[in-house]
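S.K.: Got a sequence here, can you model it:
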Amino acid sequence: MATWFLVIIYLAFISLGLPDSLLGSAWPVIWPDIGSSVGSAGIISMIIAGGTIVSSLASGSMIQRFGTGTITLVSCFLTAGALLGFSMAPSMAWFVVMAIPLGLGAGAVDAALNHYVADNYKAHHMNWLHCFWGVGATMGPIIMSASIADHNSWRSGYTAVAVIQFALVVILLVTLPLWKRVAAKRVHVGQNDESHGRLDQDTPAPSRLTPTAKANLFGIRGVKPSLLAFLFYCGVETTVGLWGASYLVGTGNITAEKAALWISLYYGGITIGRLVTGFITLKVSNRWLIRYGQLVTIVGGIILLLPLPISSSLVGIILIGLGLAPIYPGLLHETPARFGRENSARLMGFQMAFAYTGTTTIPPLFGLVTTQFSIGLFPYIVLALLVLMFLSAEIVNRILGKQVLGTG
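M.R.: This next block holds a predicted model:
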C-alpha cells in the first residue's frame, strides 16, 4: 500500500512542477493579449513567490493541525483553481489576483510533501520526488507549446494543466484516509526495527537530537547555517537558469537558440542527476552525496570562470546541474534525522521559505549588478554562491558531528 501510495505523491510533485514553467513559456503571447507589458511577468512571479513564502512558514502548524493529506488536497485545489483563473484572465489585474492562491497552494503542498516523504520514506524516494518535479517542469512548456501550435491559444494550455490538477484533486480526495494509515504503519515498523537494533540507515531516528519539540527553531544547533544552505542553493539554481543564456549570448557570441538549448541541458542534468542519485543513495549516505554534489558544482563553476573556449561553458553548466541534483533533496531528507521529527514539520516550512527567498531575491539582485557593471560577472557570482552554499552545509556537518550525520 505504501508503495502505490508513493506513486500518488510522485504525481502530486509532477503537478507541482507543471505550473512553474508555464508563465515564462507563454508570456510572449500573453502580455500582448491582455494589454500588459513584457516586464509585468516579474510582478506576477514575485507575488507567486511571496505566497509560497507565507504558506511555507505557516505549513508546519497547519500540518500538525490538519494533517499532510488535507493540506495537500486543499493546496492542489487552490493551484488548480488559480490555473483555471489564468486561462480566463481578461487583464493583468486578474493575473495578479490569481497569482495569490497559486503561490499559497504551491508553497503549502511543497512543504507538506517534502515533510511527509522525509519522515516516512528513504532517501532515494526524496531524490526521485524532486526528479518528478523536473518532469512536471519539463512537461509544462511542451503542453503550452502544443496548445499555441494547435489551437493558437495560450488559454487552452492553462486549461489543460488546470484539468490535470483537478484530476489530481479527485485522486487525493479518494485517497485521503490513506495518508494517516500509511504514516502510522511506517512509524510502527520503524519503532519495531529500532527496538531490535535494526533501524534502517536512511530512516530518521526520532528524537535523536532533540527529545522534545522546540518553540524556537532558530535555537536548535545547526539550523541557521542549514537555512542559509537552502537560500544559497535555490539562489544559485535559479540564477544559472535565468541568466545563463544571457551570459552565453553576451560573452560567447552564440545564438539565442543554442544558448536556450544549453540551459535546457542544465535542467536536464538536474533531473537526470536526481534519478540516478536515487539509486546511489541505496549505497551512499546523504551527507556524502551532498558534499560530492557541492564539489562537482564548484568544479563546474571554476570551468566557467577559466579563459577556455566557449564550448567548455557547456561542460561547466552541465556539471553545475549534475552537482546540484542531490543537494536539495538530500538536505530536505536529512531534516528529521538532524533536528528531530518533533521539529521537522515546522522546520520544513522554514526551509521552504528560505529557499523561496533565495529564488526571489538573488536572481533580481544579480540583474541589478549586471545592469550596473557587466554580464561577464556571471561566473564569478555563480562560483561565489556555490562556495557560500558549500561552507554553510559544511558548518552544519561540523556543528552536529560525525556520530549523527553518519546515518542516512
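
S.K.: CA only for contacts and neighbour counts going forward, please
M.R.: Noted.

S.K.: The stretch 51-200 of the chain: strands as residue ranges?
M.R.: Using DSSP state E, counting those that start in this stretch, no strands are assigned anywhere in the stretch 51-200 of the chain.

S.K.: The structure of the following sequence is requested for comparison with the preceding one:
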Amino acid sequence: MYSILLTIIYLAFISLGLPDSLVGAGWPVMHQDLGVPQSFAGILTMIIAIGTIFSSLASERLTRRFGAGAVTAVSVGLTATALFGFSFSGSFWMLCLWAIPYGLGAGAVDAALNNYVALHYAARHMNWLHSFWGVGASISPLIMSHALTSGMGWPGAYNVVAVIQIILTVALVLTLPLWRKVNTMTPRSHSRTEVEADPEDIKAPATEAAHVPLTQVLKIPGVMLVLAAFFAYCALENTSILWATTYLAGDRGVHPATAAAFASFFLLGITGGRFLAGFFADRIGDRNLIRGGFMMVGIGGLMLLLPLETNGVALAGLAIAGLGSAPIYPAIIHSTPANFGRHNSHAIIGIQMAAAYLGSTLMPPLFGVLSSWVGLWLFPLFVLLLAAMGMIFSERLNRLVDAK
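M.R.: Reported below is the predicted structural model:
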C-alpha cells in the first residue's frame, strides 16, 4: 500500500515539474508577441512565487485539516486551470492574473509531499522523487520547442501541458480513498507482498504533534542557515531555468527554438543526476551530496563563463551545472528531520518551501534588471555567486549541528 502511494506521489511530482520551465523556454518569443520587455519575465515569476510562498506557509494547517491527498489534487487542478488561462492570454496583464492560481497551486502540495517522504522514506526515494520533478521540467522546454517550430506557437505548448495536468488531477481524485486508507495504517500492518519496497525504505511513522508557530520555528538554532542555503540554491535553479534560453539566444546568438532545446540540458542534468544519486544517496549521505553538488555547479558555471566561439562547452556547462544541482534540493529536505527533529519537520519544510520561492521571487527578476543594465553575459557570474552562497551557509549549518 505504501509503495502504491509512493508511485502516486511520483506522478504528482511530474505534475509539479511540468509548468516550471515553460515561461523560461517560451519567453524569448512570448515577450515579443505581448509587446513587453524581456525583463518582464521576472514580474511574472514573482507573482507565481508570491502565491507559492503564501500556500507553503499555510501547508501544515491545510494538510492537517484536509489531508495530503486532497491538497495535492486541488493544487494540481489549480495549476491546470492557470495553464489554460495562459494559453488564452493575449496581453501581459492577463498572464499576471492567471499567475495567481498557478502559484497557489504549487506551494502547499510541495511542502506536504516533501515532508511525507522525508519522514517515511529513505534518501534514495527522495532523490528519485525529485528526479520525477525533473522529468516534468525537462519535457516542458521540448514541448515549447516543438510548439514554436511546428506553428502551434507558445499558447499551444501551454495547452498541451494543461491537458496533461488535467489527466493527473483526475487520477489523484480517483485515488483519494487510498490516501485516507494509508493514513490510518502503519508500516507494521503490511505484509511483505503488500509493500514492494524493502521495510528499511519506510521510516517509522511520525507521531502526531501540535502545530508549531512560525515565530517558534525561526528561533530554532540553524533554521535561518538552512533557509539561506535553500534560498541560494533555489534562486540558482530558477534563474537558470528562466534565463538560460535567453542567455543562449541573446548573448551567444543561438536561434530561440534551438536555445530552448539547449536549456533543457540543465533540467536533464538535474533529472538524470537525481536518478543516479538515488542509488548511492544512503551511503554518501545528505551532507556530501549537498557539498559535492555545489562544487559541480561551480564547475559548470566556469564552463559557461569561458569566452569561446563554440557553444558546445557552454552546453556541457549547463548539463554539468544541472548534474551538480541534482542532489542539493532533495538532500536539504531529507536532512531536515535529522537536523531539527521529526516533530518540527513539517513546519520547517513549509518555511523552506517559502524560502525557496522567495529566492525564486527575488533573484530571477534581479538578474533581469542587472542584465538589462550590464548585459546577459552576467549570467554565469550570477550562477557562481549563488553556488558559493549555498555552499557557505550549508557548511555553517553542518558545524552548528555537529556542535550540539
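
S.K.: Please go through structure 2 and pick out the longest helix.
M.R.: Counting by DSSP state H, the longest helix found in structure 2 is helix 342-373.

S.K.: after it comes which helix or strand?
M.R.: helix 379-403 (DSSP states H and E).

S.K.: Now that following helix on structure 1. Mean distance?
M.R.: On superposition with structure 1, the mean distance recorded for helix 379-403 of structure 2 (mean C-alpha distance after the TM-score superposition for structure 1) is 2.0 Å.

S.K.: same deal with stretch 131-143 of structure 2?
M.R.: Superposing on structure 1 places stretch 131-143 of structure 2 at an average distance of 2.0 Å from its equivalents, by mean C-alpha distance after the TM-score superposition for structure 1.

S.K.: Helices along the stretch 1-150 of structure 2, start to end?
M.R.: 2-17, 22-34, 41-57, 59-66, 68-87, 92-120, 123-150 (DSSP state H, counting those that start in this stretch).

S.K.: Reformat the ones you listed as CSV; add distance to D201 of structure 2 and mean neighbour count.
M.R.: Listed next are those as CSV, based on distance: least, C-alpha to C-alpha, whole Å; neighbours: other C-alpha atoms under 10 Å:
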stretch, distance to D201 of structure 2, mean neighbour count
helix 2-17, 10, 21
helix 22-34, 34, 21
helix 41-57, 26, 24
helix 59-66, 23, 17
helix 68-87, 20, 23
helix 92-120, 8, 23
helix 123-150, 8, 24
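
S.K.: Spatially nearest residue to A160 of structure 1 (excluding sequence neighbours)?
M.R.: I143 (7.8 Å; C-alpha to C-alpha, 6 or more residues apart in numbering).

S.K.: is it true that that neighbour touches G157?
M.R.: Yes - the criterion here is C-alpha atoms under 8 Å, and I143 of structure 1 meets it with G157 at 6.1 Å.

S.K.: For the closest residue to A353 of structure 1 other than its chain neighbours, which residues are in contact?
M.R.: Among residues not flanking A353 of structure 1 along the chain, I53 sits closest, at 4.5 Å (C-alpha to C-alpha, 6+ apart). The contact partners of I53 of structure 1, by C-alpha atoms under 8 Å, 6 or more residues apart in numbering, come to L104, G107, M352, A353, F354, Y356, T357.

S.K.: Could you work out the most separated pair of those?
M.R.: Farthest pair in those (C-alpha to C-alpha) is L104 and F354. Separation: 15.2 Å.

S.K.: how far off helix 378-400 does whichever strand or helix holds Q294 of structure 1 point, in degrees?
M.R.: Element membership for Q294 of structure 1, per DSSP H and E: helix 286-305. Calculated by axes from the mean of the first three to the mean of the last three C-alpha atoms, to 10 degrees, helix 286-305 of structure 1 forms an angle of 160 degrees with helix 378-400.

S.K.: Quick check: buried residues in the helix or strand harbouring A319 of structure 2?
M.R.: Here A319 of structure 2 is covered by helix 312-325, with elements defined by DSSP H and E. The neighbour-count check on helix 312-325 of structure 2 (16 or more other C-alpha atoms under 10 Å) flags 313-325 as buried.

S.K.: what comes into contact with it?
M.R.: 233, 237, 262-263, 265-274, 292-306.

S.K.: Could you dump the helices of the stretch 1-150 of structure 2 into TSV with distance to S371 of structure 2 added?
M.R.: Listed next are the helices of the stretch 1-150 of structure 2 as TSV, based on distance: least, C-alpha to C-alpha, whole Å:
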stretch	distance to S371 of structure 2
helix 2-17	26
helix 22-34	14
helix 41-57	12
helix 59-66	35
helix 68-87	26
helix 92-120	21
helix 123-150	22
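
S.K.: To M391 of structure 2, which of these lies closest?
M.R.: Here helix 123-150 is closest among the helices of the stretch 1-150 of structure 2 (C-alpha to C-alpha), at 19.3 Å.

S.K.: helices or strands up against the closest one?
M.R.: Secondary-structure packing of helix 123-150 of structure 2 (3 or more C-alpha pairs under 8 Å, 6 or more residues apart in numbering; DSSP states H and E): helix 2-17, helix 22-34, helix 92-120, helix 153-174, helix 256-284, helix 328-334.

S.K.: Let's see that with 10 Å instead.
M.R.: Secondary-structure packing of helix 123-150 of structure 2 (3 or more C-alpha pairs under 10 Å, 6 or more residues apart in numbering; DSSP states H and E): helix 2-17, helix 22-34, helix 92-120, helix 153-174, helix 223-251, helix 256-284, helix 328-334.

S.K.: Nearest to L386 of structure 2, out of those helices?
M.R.: Here helix 223-251 is closest among these (C-alpha to C-alpha), at 5.3 Å.

S.K.: what angle separates the closest one from helix 379-403?
M.R.: 170 degrees.

S.K.: Which residues belonging to helix 223-251 of structure 2 are considered buried?
M.R.: 223-250.

S.K.: could you give the angle of it to helix 312-325?
M.R.: Going by the same axes, to 10 degrees, helix 223-251 of structure 2 makes 160 degrees with helix 312-325.

S.K.: any idea how far helix 223-251 of structure 2 is from the chain center?
M.R.: Relative to the mean C-alpha coordinate of its chain, helix 223-251 of structure 2 is positioned 11 Å out (C-alpha atoms, centre = their mean, to the nearest Å).

S.K.: likewise stretch 291-300 of structure 1?
M.R.: Using C-alpha atoms, centre = their mean, the distance between the centre of stretch 291-300 of structure 1 and that of its chain works out at 19 Å.

S.K.: quick one: that stretch to structure 2 mean distance?
M.R.: Mean deviation for stretch 291-300 of structure 1: 2.5 Å (mean C-alpha distance after the TM-score superposition for structure 1).
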